[in-house]
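>>> Structure for this input, please:
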Amino acid sequence: MAPEDAHGQQFGTELKRWRRDRDLSLEALADLSKYSKGYLSKIESGAKPPNVALARRLDNLLGAGGALAGLVPVHHPPRAEAGATDAGGDWTIQMQDDGAGGFQAISRRALLTSTAATVAMGWPRPRAAPTGPVLGDGVAAYVQLLHDVRRLGQSGRPADVLKIVAAVVHSLRTQAGLAREADRPGLLRVGARFAEYAGWMAQESGDPRACAWWNGLAGDMAREAGDGELGTYMLIRAAEVALYEDDPLGTVRAAEAALAAATTPRVRAMALQRLAQGHGLAGDELECLRLLDRAAEQAQEADPAPAAALPVLGSATMRDPAAFVRGWCLLDLARPRESAEILGREFEHIPAHAHRVRARYGARLALALAEQRELEAACAVLGPVVEVVRFVDSATVRSDLRRLNQTLRRWHGDPAVVRIMPELAMALHP
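Next comes the predicted model:
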């Protein structure tokens, strides 16, 4: 007997019992329900299966309290294939050096079962383009995209921004491989800048190996493009990575290599700043301050970047990066009062949209205030910082927050500290 027949027989038997319990004839039930007596007779005998609407109507008329309606299974319409309707699951994107690649989405159902419910597409290796020039606005559009991505990186999770940047780097490398010789440097130069920013996002995600890989790729693309300034800047980035890892020797060595290779005042200034920070981290006050003075001299000689060009190397959201570096170093040199004066003054000029930069230097400012026991002021600065870090994520900011956490615990009974510590704990555990 089919399951439908079994349900029909059971329903018919129960319907007859409930009808007789209510002292109703089949004809009287037909009159109440507006179904024919013959049709109801076939339902009771099991000759016809009941539908959901009839079962609910009879249940209501006989006061069965759902006993009859529950005997009729509700048939839901069949779902489409999981791969077509389930947008969740894993996405896999492959990007090969020759420009080929593919995309595959595997649904959660496919992951939990042995089904092959996937959506896949591929893109072949592109054919060589005609020998004409790259369209005039092509590179300019990528430059604008770089500005937009850097702004996005101020408020977005670095791991999410990195997905976008990686795809752009792949696209530019592919186009550079197909372009005529005269157009290759421009494409590679922009691609190198995207790769450099990918290194930043990997560092902010707390993945130093991925950061080093992206920095290496950026340096390779810069050298192939003939961009010596960017190639040298990647040595400065290596110094910054070492700095955030509390490695003074690694910071100094990378900064010295950058200084030796630098050919422009702007890059020399940045190399000297990282060199000063390395000596400050090591506690060498005289050398640190001497290098900061040299960096300030070089920064005064640097030419401002044209408004329509690529974003400037380094931060573009601080009024005076050299002042921030000095305030940073003074904190490492155990001079928190002077550090707080400088950082506090410059912090007010960071644009409101630069959430990541504000969090980074806000954490330093709060640390400088806390180390001179200005706890109320330190916690007032720290409040917005921990809120931002929880949403945008930042491994570099958390390195200072860990130090700040240790400092504040020395005054764990202070009311301001008591209020902020739960929020700080959440920011330290993303």
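>>> drop to CA atoms for contacts and neighbour counts, all remaining ones
OK.
>>> just the strands in this structure please.
90-95, 101-106, 118-123 (DSSP state E).
>>> list the contacts for residue 216?
residue 234 (Cα atoms under 8 Å, 6 or more residues apart in numbering).
>>> just the helices in the stretch 201-350 of the chain please.
In order along the chain, the stretch 201-350 of the chain carries the following helices (DSSP state H, counting those that start in this stretch): 208-225, 228-244, 248-261, 265-281, 285-301, 321-332, 336-347.
>>> Packing partners of the fourth one?
Using 3 or more Cα pairs under 8 Å, 6 or more residues apart in numbering; DSSP states H and E as the contact definition, the elements that helix 265-281 packs against are helix 228-244, helix 248-261, helix 285-301, helix 321-332.
>>> closest one to residue 196 among those?
Closest approach to residue 196 among the helices and strands packed on helix 265-281 is made by helix 228-244 (7.6 Å; Cα to Cα).
>>> circling back to that earlier point, mind putting the helices and strands packed on helix 265-281 into CSV with distance to residue 141?
Formatted as CSV, the helices and strands packed on helix 265-281 follow (distance: least, Cα to Cα, whole Å):
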stretch, distance to residue 141
helix 228-244, 20
helix 248-261, 31
helix 285-301, 30
helix 321-332, 28
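>>> before we move on, the earlier item: just put the strands of the chain in JSON lines and tack on distance to residue 167 and mean neighbour count.
Shown next, in JSON lines, are the strands of the chain (distance: least, Cα to Cα, whole Å; neighbours: other Cα atoms under 10 Å):
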{"stretch": "strand 90-95", "distance to residue 167": "8", "mean neighbour count": "14"}
{"stretch": "strand 101-106", "distance to residue 167": "11", "mean neighbour count": "17"}
{"stretch": "strand 118-123", "distance to residue 167": "13", "mean neighbour count": "14"}
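>>> and of the ones you listed, who's closest to residue 43?
strand 118-123 (44.7 Å).
>>> between the closest one and strand 90-95, what angle do the directions make?
Counting by axes from the mean of the first three to the mean of the last three Cα atoms, to 10 degrees, strand 118-123 lies at 10 degrees to strand 90-95.
>>> Measure how far strand 118-123 is from the centre of its chain, please.
Relative to its parent chain, strand 118-123 has a centroid offset of 24 Å by Cα atoms, centre = their mean, to the nearest Å.
>>> go on, stretch 287-299?
36 Å.
>>> would TSV of the strands of the chain with distance to residue 352 be doable?
Below are the strands of the chain laid out as TSV (distance: least, Cα to Cα, whole Å):
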stretch	distance to residue 352
strand 90-95	34
strand 101-106	37
strand 118-123	41
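>>> Show me which positions of stretch 337-352 end up buried.
Residues of stretch 337-352 classed as buried: 337, 339-340, 342-344, 346-347, 350 (neighbour count, 16 or more other Cα atoms under 10 Å).
>>> One more, please, to line up against the first structure:
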Amino acid sequence: MSHRNDALRAARLRLGWRTMEQAAKGLSVHGRQLLDDRHFDVSPRTWRRWEGVRPGWPPAETAMVLHDVFGQWPEDLGFTTPDGWIRPEAHEEGDVDYFQQQLEGHYRADMYLGPHDLIGTVSAQYRLIGKLIRSAKGEVRRGLLRAGAAYAALVGWLYQDAGDLGAAAFWRGVTQEIAVRSRDPHLIGYSLVNQAQVRTDLGDGYGVIDLCEAVLDESDRLFPKVRIMAMQQQAHGASLTGDRPAVNRLIDTATGLLERVDDDLPWGNACRRTPGYQVQRATCYGRLGLGREAGSLWAQVLDGVPVTARRDRGVYLARHATAAAAAREPDHAVEIAREAVEIAVETRSARMSRELATLERVMRPWHDAPVGRDLAEILAPVNEGS
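The predicted structure is shown next:
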């Protein structure tokens, strides 16, 4: 057989993979360990295609595994370089630029796809950043530490959205450690807000407030973005403790700071997505049992949710349905729940499933009524998959 991709063939032979079958199996085993993904697999057929005429660029997670195994990017292994590719090793400053550009794409994918398709890819990139940090120096090292903190925060969020709060808490801790190592006060504050997000999902209102107050104690040093995020998260803590005046005060203050957000950092930009923080207010009002007020706010919010924010739309719909049920409008709640369930099944978001479980609890007074049976039928695909 004529091997037309001599670079990849030579690389595998240097590792002792004498056949393409051995190479495919070896890369698959390495990838499962690196990505913590038992489903990662490269078939011998795929490897044979790679060693043929110059192959196309592999998926992002496969590119990471190839780099980890061979110490080379796919372009050095005979793969076709895609448009817009920035080679991290071309110059040290490019490492940081590359990961920042990738991060923005991950945020967009998360909003549309949900967590499960991204956890492996983002965590693999975080591990690669960690390897680069070990040998980097000066400003490049600090830039990689900042990028690493942002990636760790995203992995933590993805696990949280997938319903694995233990893994989420672990990655929030990683975020805080690497943020401290970066000596960036804004990232340190951001890491504490991330910790508070986990406490919110655990229902620990006072823990949320403690963490957010620790951030705001340093508010004079922080970008408006970080202060806003701390205030809106503290509002969630206040809603868990039943403090409506604090909820309104914190959200009003955060809203007033929004026009001052002018940094170009890739992380934390969710603060720009909900003008007036009606999403935060509606969520807090729902926890406070203010069904009619929350329902009115959710109707306004959903009118402005873009198509690309599909996962967020599903969460908001589920909360809107719960607000309708709390306002004793069960038929309206079931009507709203139909679309939320469709998105929950597609994205497999545990956050959405939890919101729908809350709806089910609030709808218990109508359990034996026709509307209750309709809801049980609608929720069946979510409950079967949980």
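>>> distance of the alignment partner in the second structure of residue 247 of the first structure from residue 357 of the second structure?
Per TM-score structural alignment, the equivalent position to residue 247 of the first structure in the second structure is residue 204. From residue 204 of the second structure across to residue 357 of the second structure, the span is 19 Å (Cα to Cα, to the nearest Å).
>>> now residue 278 of the second structure
In terms of Cα to Cα, residue 278 of the second structure sits 23 Å off from residue 357 of the second structure.
>>> closest to residue 423 of the first structure out of the strands of the first structure?
Of those, the one closest to residue 423 of the first structure (Cα to Cα) turns out to be strand 90-95, at 32.4 Å.
>>> That closest one: average distance to aligned residues in the second structure?
When the second structure is overlaid, strand 90-95 of the first structure sits 5.4 Å from its aligned residues on average, using mean Cα distance after the TM-score superposition for the first structure.
>>> Just the residues contacting that strand, thanks.
Residues contacting strand 90-95 of the first structure (Cα under 8 Å, 6+ apart): 101-108, 170.
>>> swap in stretch 269-281 of the second structure?
By Cα under 8 Å, 6+ apart, stretch 269-281 of the second structure touches 225, 228-229, 232, 235-236, 247-248, 251-252, 254-255, 258, 294, 297-298, 301, 316.
>>> Rebuild the helices and strands packed on helix 265-281 of the first structure as TSV, extending it with mean neighbour count and distance to residue 190 of the first structure.
Shown next, in TSV, are these (neighbours: other Cα atoms under 10 Å; distance: least, Cα to Cα, whole Å):
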stretch	mean neighbour count	distance to residue 190 of the first structure
helix 228-244	23	11
helix 248-261	21	21
helix 285-301	17	24
helix 321-332	22	24
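>>> Tell me which of these approaches residue 427 of the first structure most closely.
That would be helix 228-244 among these, by Cα to Cα, at 17.7 Å.
>>> And residue 102 of the first structure, how far from residue 90 of the first structure?
To residue 90 of the first structure, residue 102 of the first structure is 14 Å away according to Cα to Cα.
>>> can you check residue 251 of the first structure too?
From residue 251 of the first structure to residue 90 of the first structure the distance is 39 Å (Cα to Cα).
>>> Equivalent analysis for residue 380 of the first structure, please.
Residue 380 of the first structure is 41 Å from residue 90 of the first structure, by Cα to Cα.
>>> and what of residue 328 of the first structure?
42 Å.
>>> Over to residue 106 of the first structure?
From residue 106 of the first structure to residue 90 of the first structure the distance is 5 Å (Cα to Cα).
>>> Just list the residues touching residue 33 of the first structure, thanks.
Residue 33 of the first structure is in contact with 57-58, 61, counting by Cα under 8 Å, 6+ apart.
>>> and if we set it to 7 Å?
Contact analysis of residue 33 of the first structure by Cα atoms under 7 Å, 6 or more residues apart in numbering lists residue 58.
>>> How about the contacts made by the nearest residue to residue 366 of the first structure once chain neighbours are set aside?
Leaving aside its chain neighbours, residue 366 of the first structure sits nearest to residue 378 (4.3 Å; criterion: Cα to Cα, 6 or more residues apart in numbering). Residues in contact with residue 378 of the first structure, defined by Cα under 7 Å, 6+ apart, are 366-367, 369-370.
>>> Among the residues you listed, find me the one that's closest to residue 386 of the first structure.
Checking the contacts of residue 378 of the first structure one by one against residue 386 of the first structure (Cα to Cα), the nearest turns out to be residue 366, at 11.1 Å.
>>> burial count for the alignment partner in the second structure of residue 205 of the first structure?
In the second structure, the residue matched to residue 205 of the first structure (TM-score structural alignment) is residue 162. Look at residue 162 of the second structure: counted by other Cα atoms under 10 Å, it has 22 neighbours.
>>> Help me confirm that residue 162 of the second structure comes into contact with residue 353.
No. Contact criterion Cα atoms under 7 Å: residue 162 of the second structure and residue 353 do not qualify, at 9.6 Å.
>>> and the contacts of residue 378 of the first structure as JSON lines, adding neighbour count and distance to residue 221 of the first structure?
Formatted as JSON lines, the contacts of residue 378 of the first structure follow (neighbours: other Cα atoms under 10 Å; distance: Cα to Cα, whole Å):
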{"residue": "366", "neighbour count": "27", "distance to residue 221 of the first structure": "39"}
{"residue": "367", "neighbour count": "29", "distance to residue 221 of the first structure": "38"}
{"residue": "369", "neighbour count": "25", "distance to residue 221 of the first structure": "42"}
{"residue": "370", "neighbour count": "23", "distance to residue 221 of the first structure": "43"}
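>>> Please point out which of those the second structure shares.
Of the contacts of residue 378 of the first structure, the ones still in contact in the second structure (both residues aligned by TM-score structural alignment, their matches' Cα atoms under 7 Å) are 366-367, 369-370.
>>> Map residue 111 of the second structure across to the first structure for me.
Counting by TM-score structural alignment, the partner of residue 111 of the second structure is residue 154.
>>> OK, contacts around that match?
Residue 154 of the first structure sits in contact with 354-356, where contact means Cα under 7 Å, 6+ apart.
>>> wait, which of those residues is closest to residue 221 of the first structure?
For those, the nearest to residue 221 of the first structure is residue 356 (26.9 Å; Cα to Cα).
>>> which residue packs closest to that closest one, ignoring adjacent ones?
For residue 356 of the first structure, the closest residue by Cα to Cα, 6+ apart turns out to be residue 154, at 4.9 Å.
>>> My guess is residue 359 of the second structure contacts residue 323. True?
No. Here residue 359 of the second structure does not reach residue 323: they are 8.4 Å apart, not a contact under Cα under 7 Å.
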